[in-house]
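Turn this into a model:
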Amino acid sequence: MPLSYVQPTADSPWGTYLSQIDRVLPYLGPLARWAETLRRPKRTLIVDIPIELDNGTIAHYEGYRVQHSLTRGPGKGGVRYHPDVTLEEVMALSAWMSIKNAAVNLPYGGAKGGIRVDPKVLSQKELEKLTRRYTSEIGIIIGPQQDIPAPDVNTNAQIMAWMMDTYSMNTGATATGVVTGKPLHLGGSLGRVKATGRGVFVTGREAARRIGLDIRGAKVAVQGFGNVGSSAAELFAAAGALVVASQDHSGTVFNGHGLDTAQLQAHVKASGGVAGFAGGEAMGLEEFWDVDCQILIPAALENQITAARAHRLKAKLVLEGANGPTGSAADDILAERGVLVVPDVICNAGGVTVSYFEWVQDFSSFFWTEDEINARLDKIMVGALNNIWDTADHHRISLRTATFAVACERILSARQERGLYP
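Presented below is the predicted three-dimensional model:
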């Protein structure tokens, strides 16, 4: 599909990504001549997914797989099931995966997938049919050395198992490395479920140390309480922070003395959302952005921190657990207000880092302990953040622009050295 089909606005996901590329150009030197490749996904695939529902009717869903860049290695990125999925969103998410993988120096390019569907209205059997048909349709461009999907919004280990099995059946050989985030007994990795949230905590801990913010006693607000938000909240609470507010699709809860994160996780698992949690009081949707806190973790969807909300935030440190949660205008406002933002492309890279570990373990058929996984993850995340911080200090730029500078230099250097074929 030609890019003219996508007409991004300034704060749309793709528009936000393009503005981030514009900002990094002055720091790319001679490599800037290759920058146009960053604005054009290498490959976009749109597929029709027809399935027979349990009631006998035929339903059609639209699915996507976008490979933004394969310059540094196979595509890598999740698959999301959500009623608001669009091609533009998937393009942006695939591009951010290119940046994220390069920022932590993983040997991957960037890719992303999605289906426009509300999975909550499908039965388990319908969900399996949807997943298997989608996998068959995108099977022409995925593979252990081509493009490796993973879980994202509303997808999980079971869906990855169906994807792996479908691809394996179609190719005639078991290919555990075609996806990551699988169940353990199908080649999954220990530590994968909580890896993204752990990465948020590790980068947040290092950023707090650098700005002189004591985590012990610090108040934390978390938007989104799925795998990422809940894992990060759990780790911050264990480090002595007070998780005072949490918000998801069901509502918002607040407790100034700290929410019990373990009890809240159990409540979410049982009820499907944070609303109604007995250990906190209900708050309005917009009140969440006025909560008195030192650390804010947006771990839900894109464009949650708007310009208007950026003016109201009381946090000193924003840790982007979600992809693209801060609009470009909001980013500038937060910078002017002295609020430090640890950007998504480094902050939430823990998930893809442990996905890389899973991929490596699948190829070698040799698996590591969870302690080994966490130690390797912490080392990579801290090293990557330190490199980015040094770049930010050198150029006197934000951590986001510095992350893009580091990542784009790696991507474009590889592009230049590979050359153009034919």
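
from here on, contacts and neighbour counts on C-alpha atoms
Fine.

hey, where'd the strands end up in the chain?
In the chain, the segments counted as strands under DSSP state E are 43-52, 58-69, 75-76, 79-82, 110-116, 147-148, 219-223, 242-248, 251-254, 281-283, 295-298, 317-319, 340-342.

To check against the first, give me the structure of this:
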Amino acid sequence: MVISLDESPNPAYICPADIACTNLDRAAQILQLDPGAVEVLRTPHRVLTVSIPVRMDDGQIHVFAGHRVQHCNILGPYKGGMRYHPSVTLREVSSLAMLMTWKCALLGIPYGGAKGGIAVDPQALSAGELERLTRRFTSELVRDIGPQIDIPAPDVGTGAREMAWMMDTYSMSVGHASPGVVTGKPLSVGGSKGRDAATGRGVVIASREALLTGKKSLRGATIAIQGFGKVGKAAALIFEQEGARVIAVSDASGGRYDPEGLDIERLADYVRDGSRLINSSQGQFISNAELLTLECDVLVPAALENQITEANAAQVRARIVAEGANAPVTIEADRILEERGVTVLPDILANAGGVVVSYLEWVQGLSYLFWDEEKVNLELEKLMVAAYTRVLQQAVKFRLPLRPAAYTLAVGRVVEAFNQRGLYP
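Here you go, the predicted model:
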């Protein structure tokens, strides 16, 4: 069975590629960049598509299609996640690779952008099938990844287990242990403390700084989070630890709402064995659509793309939207929120905590010197706060919302490096 990635399964889906290119063009116009340089940045440097035959548990062979898009390596090795999800398309992966370029540039990390993925439902496969799928995919990419070439990481549908399989497969292929080939690994094979919660922690830091800009403390602030996976759950726990009141969280089944605040630690324990929030007894049931329109200080869309659209942007009542997911707000929705005075913390800033700690893990792996969690979190805090400060200063200087301010900084840094390096040959 060959799975095609040519078309999105949802005809109403707005591909992040449209969002990524629109934001690039807007930044280029503000910065008055050379059209040739913009054309270079619009086009991925390398697109890899491989066939992945896998023997399933019933003995049948299924053939999956795997992609790795390497967008830009002007600032350093390619960096980006590996996504296992039924909605994966080549076009989506290409746009997310571009987003990674801007994210790394904005945070001042010496990486370029990449992204990979397989259109597969990982929950429909056994652990053995997933391992065979991951190892075969990695073996097809051995010549195109590496600690100084392209460093994959977890994404939707993947985690530390898959990264360990990737590292082991690559290491067996090159003949020596190579902990720097991937990040997001288990601690036992060179992972970093603090990595699991890093993206969620970054969302909290960015939200805190935005609240402080508006003269409001995180303590006592009301928070609604769509998505209770790796990012949303970690963010919810840290928000609660910092004294914020998390009034709503949701997963694919729906969510729970309590205006007085949910017990996030208890909810995290409840879903640990695979239970769904719809069956929890806490608070009252709320749909994902309703959660997005709750009155709150901070709304965190931390699920998938295209959650706040032209259809519901006018109903968003949050003061701040912190993009925990990649491209959860469409172009038209962004315009509506901007006109209504809603502060949007763009994905290339708000959810950059994961790539920051991935970078710190990579540095630790190359040096074989590992840090405690306090040091990792301190470095994450410094980089996130510095990036937010630069974006805010850019926004004030050019009278821009935070998204175009962030993009002008990120795109400008890459173009500056492109001009200084020159065009080979």
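
one step back: now, of the strands of the first structure, which is deepest in the fold?
strand 75-76 (a mean of 32; mean count of other C-alpha atoms under 10 Å).

for the strands of the first structure, which one sits closest to residue 230 of the first structure?
Comparing the strands of the first structure by their distance to residue 230 of the first structure (C-alpha to C-alpha), the top pick is strand 219-223, with 8.3 Å.

and that closest one, which stretch of the second structure?
Aligned by TM-score structural alignment, strand 219-223 of the first structure falls on residues 222-226 of the second structure.

Just put the strands of the first structure in CSV and tack on distance to residue 205 of the first structure.
Listed next are these as CSV, based on distance: least, C-alpha to C-alpha, whole Å:
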stretch, distance to residue 205 of the first structure
strand 43-52, 37
strand 58-69, 31
strand 75-76, 27
strand 79-82, 29
strand 110-116, 27
strand 147-148, 30
strand 219-223, 12
strand 242-248, 14
strand 251-254, 23
strand 281-283, 28
strand 295-298, 11
strand 317-319, 10
strand 340-342, 11
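
so what's the alignment partner in the second structure of residue 179 of the first structure up against?
Here residue 179 of the first structure is matched to residue 182 in the second structure, going by TM-score structural alignment. Taking C-alpha atoms under 8 Å, 6 or more residues apart in numbering, we find residue 182 of the second structure in contact with 146, 147, 151, 152, 153, 163, 166, 167, 362.

now residue 248 of the second structure
223, 224, 225, 226, 255, 256, 257, 258, 259, 261, 262, 291 are the contacts of residue 248 of the second structure under C-alpha under 8 Å, 6+ apart.

dump the residue contacts of the closest residue to residue 293 of the first structure other than its chain neighbours.
Sequence neighbours aside, residue 219 is the residue nearest to residue 293 of the first structure in space, at 4.6 Å (criterion: C-alpha to C-alpha, 6 or more residues apart in numbering). Each residue near residue 219 of the first structure by C-alpha under 8 Å, 6+ apart is listed here: 241, 242, 243, 244, 258, 292, 293, 294, 295.

any idea what the fifth one aligns with in the second structure?
Same thing as residue 258 of the first structure. Checking TM-score structural alignment: residue 258 of the first structure goes with residue 261.

So the residue of the first structure positioned farthest from its centre versus residue 420 of the first structure, what's the distance?
Centroid-distance maximum for the first structure: residue 56 at 36.0 Å, with C-alpha atoms, centre = their mean. Note on residue 56 of the first structure: its distance to residue 420 of the first structure, by C-alpha to C-alpha, to the nearest Å, is 50 Å.

The aligned residue in the second structure for residue 47 of the first structure: what's it in contact with?
The alignment partner of residue 47 of the first structure in the second structure, by TM-score structural alignment, is residue 50. Contacts for residue 50 of the second structure (C-alpha under 8 Å, 6+ apart) come out as 65, 66, 67, 137, 140.
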